[in-house]
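below is the structure, and that's it, no one-letter string:
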């Protein structure tokens, strides 16, 4: 398993359907190419998580997630900016079910965290983003914790600092503003 501080070293892993961990706003996340069903299924299997729940996509820019979403209204478009909040948007009918789960929507965060901005820009891709843990367990908050849980079960870890949040990002409905996860 590769442990690196250089996002460019993850390009081939992403393109080849690999799974890797990286720091997010509060905890380490597991990520992969959102269009690669096998890679997404590997994450779900590692976490022991049901596909029915759906997943979050992170990106450095709206263009990386736009193809998954229905056209947005002006209020929703105003939310499309780097932040520490994940918003749920209506998904296109063509959005993969391995991303949306049992929903007709998709959770998206345009991250303002520098390491995620660099990672998604370098990879020129949105990424699946789910906490690096087994379902029901505490998420990993360091490279060493990720390694202890997923040693040799994932392809790489991007070693870096998580953001300053104490809990995973807030999730809000982009239409109603309702808080789904505080």
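That came through fine. Since the model is a prediction, treat every value here as computed from it, not as a measurement.

make it CA atoms for all contacts and neighbour counts henceforth
Fine.

check which helix or strand the residue nearest the centre of the chain maps to.
In the chain, the C-alpha nearest the mean C-alpha coordinate belongs to residue 129, at 1.6 Å (Cα atoms, centre = their mean). Element membership for residue 129 (DSSP states H and E) is strand 127-131.

by contact count, what packs against that strand?
In terms of contacts (3 or more Cα pairs under 8 Å, 6 or more residues apart in numbering; DSSP states H and E), strand 127-131 is packed against strand 28-31, strand 56-59.

give me whichever of these is most buried.
Across the helices and strands packed on strand 127-131, the average number of neighbours (mean count of other Cα atoms under 10 Å) peaks for strand 28-31, which reaches a mean of 27.

which other residues reach that one?
For strand 28-31, the surrounding residues in contact (Cα atoms under 8 Å, 6 or more residues apart in numbering) are 19-23, 43, 127-132, 139-143, 146, 162.

can I take it that residue 180 is in a helix?
No: counting by DSSP: H, G, I helix; E, B strand; the rest coil, residue 180 is not part of a helix but strand.

count the residues that sit near it.
Residues near residue 180, counting by other Cα atoms under 10 Å, number 12.

which of the contacts of strand 28-31 are buried? Put it as a ChimeraX command.
Selection of buried members from the contacts of strand 28-31 for ChimeraX, criterion 16 or more other Cα atoms under 10 Å:
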select :19,20,21,22,23,43,127,128,129,130,131,132,139,140,141,142,143,146,162
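
show me what contacts residue 174?
76, 79, 87-89.

residue 154 too?
Neighbouring residues of residue 154 by Cα under 8 Å, 6+ apart: 1, 18-21.

among these, which one lies nearest to residue 32?
Closest approach between the contacts of residue 154 and residue 32, by Cα to Cα: residue 19, at 5.0 Å.

does that closest one touch residue 39 like I think?
Yes: counting by Cα atoms under 8 Å, residue 19 touches residue 39, with 6.4 Å between them.

which of the contacts of residue 174 are buried?
Going by neighbour count (16+ other Cα under 10 Å), the contacts of residue 174 have 76, 87-89 buried.

and here's the other structure:
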């Protein structure tokens, strides 16, 4: 696993795209602070730039470095969540501008997958995570279902968990600084 972390980090540091297993589905990832890398993700997925992507972080400490004001309820939601949960926060900071939604929000997920968590801690920055499919196509449930366009469009494919079935996508909750809670996906 160590070698996979090293290769993925080297790719991320040079602005490349990785294809990697997450705590939910196979994801396309890049450095969340690198605007050019983020553009590559949008082009590869054929996704409109105004449609948000999410970021993975290793823990609350990392999350606090990239969100201006985390509502207290976020800690409770994440503490008691029974499945991976992405929370959309107001006012992200120190993140590439082209990753932030027009309403100045961005989704983050504290990742509990062992490979991803170690990767995030070693990389020391959030990593973009978006499903490994072209916009409009179904999300692959297994590595073998990933479109060749995606496989050929990334710079490094992590060689782990290729036989495992993906878990369902994460729950998505939007927490506004004014206290409003909106469930986007259960």
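Cool, the structure landed. Keep in mind the model is a prediction, meaning the values are calculated, not measured.

TM-score for the pair, please.
The TM-score (TM-score structural alignment, normalised by the length of the first structure) is 0.84; 178 aligned residues with a Cα RMSD of 2.5 Å.

sorry, back to before: okay, and the common contacts of residue 19 and residue 39 of the first structure?
With contacts taken as Cα under 8 Å, 6+ apart, residue 19 of the first structure and residue 39 have residue 32 as neighbours in common.

how about the helices in the second structure?
Listed in chain order, the helices of the second structure (DSSP state H) span 2-13, 35-45, 60-66, 72-80, 114-123, 148-153.

make TSV out of these and add distance to residue 105 of the second structure.
Formatted as TSV, those follow (distance: least, Cα to Cα, whole Å):
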stretch	distance to residue 105 of the second structure
helix 2-13	23
helix 35-45	16
helix 60-66	11
helix 72-80	15
helix 114-123	21
helix 148-153	27
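
mind checking which of the ones you listed is nearest residue 184 of the second structure?
helix 72-80 (14.2 Å).

trace residue 10 of the first structure over to the second structure, please.
Using TM-score structural alignment, the partner of residue 10 of the first structure in the second structure is residue 8.

and the gap between that match and residue 14 of the second structure?
With distances taken as Cα to Cα, to the nearest Å, residue 8 of the second structure is found 10 Å from residue 14 of the second structure.

cool, residue 127 of the second structure as well?
13 Å.

over to residue 58 of the second structure?
21 Å.

between the two, which has more neighbouring residues?
residue 58 (25 against 12).

now for residue 128 of the first structure: which residues touch it?
Residue 128 of the first structure touches 30-34, 40, 55-58, counting by Cα under 8 Å, 6+ apart.

so which of those is the closest to residue 72 of the first structure?
Among the contacts of residue 128 of the first structure, and counting by Cα to Cα, the member closest to residue 72 of the first structure is residue 57, at 16.6 Å.

translate that closest one into the numbering of the second structure.
Applying TM-score structural alignment, one finds that residue 57 of the first structure aligns to residue 55 in the second structure.

so that match sits right up against residue 120, yeah?
No: with contact defined as Cα under 8 Å, residue 55 of the second structure does not reach residue 120; the gap is 10.5 Å.

overlap in contacts of those two?
By Cα under 8 Å, 6+ apart, residue 55 of the second structure and residue 120 have these common neighbours: 126-127.

looking at it, the residue nearest to the centre of the first structure is touching residue 56, isn't it?
Yes: between residue 129 of the first structure and residue 56 there is a contact at 5.2 Å, judged by Cα under 8 Å.

can you give me the end-to-end span of stretch 54-66 of the second structure?
12 Å.

and residue 92 of the second structure, how close does it get to residue 134 of the second structure?
From residue 92 of the second structure to residue 134 of the second structure the distance is 26 Å (Cα to Cα).

looking at these two, which is more packed in?
Neighbour count, other Cα under 10 Å: between residue 92 of the second structure and residue 134, residue 92 has more, with 25 against 18.

quick check, that one in contact with residue 66.
Yes: assessed by Cα under 8 Å, residue 92 of the second structure is found in contact with residue 66 at 5.6 Å.

ok, back up a step: among the contacts of residue 174 of the first structure, pick out the one closest to residue 171 of the first structure, please.
residue 87 (5.6 Å).

quick one on the thing from earlier: pull up the aligned stretch in the second structure for the strand holding residue 129 of the first structure.
The aligned range for strand 127-131 of the first structure in the second structure is 127-131, by TM-score structural alignment.

the matching stretch vs the first structure, average offset?
Compared with the first structure after fitting, stretch 127-131 of the second structure deviates on average by 0.5 Å (mean Cα distance after the TM-score superposition for the first structure).

what's in contact with stretch 37-54 of the second structure?
Residues from elsewhere that reach stretch 37-54 of the second structure (Cα under 8 Å, 6+ apart): 15-17, 28-32, 86, 98-102, 106-109, 128-130, 132-135, 149-150, 153.

ends of stretch 173-182 of the first structure, how far apart?
OK, stretch 173-182 of the first structure end separation, Cα to Cα: 12 Å.
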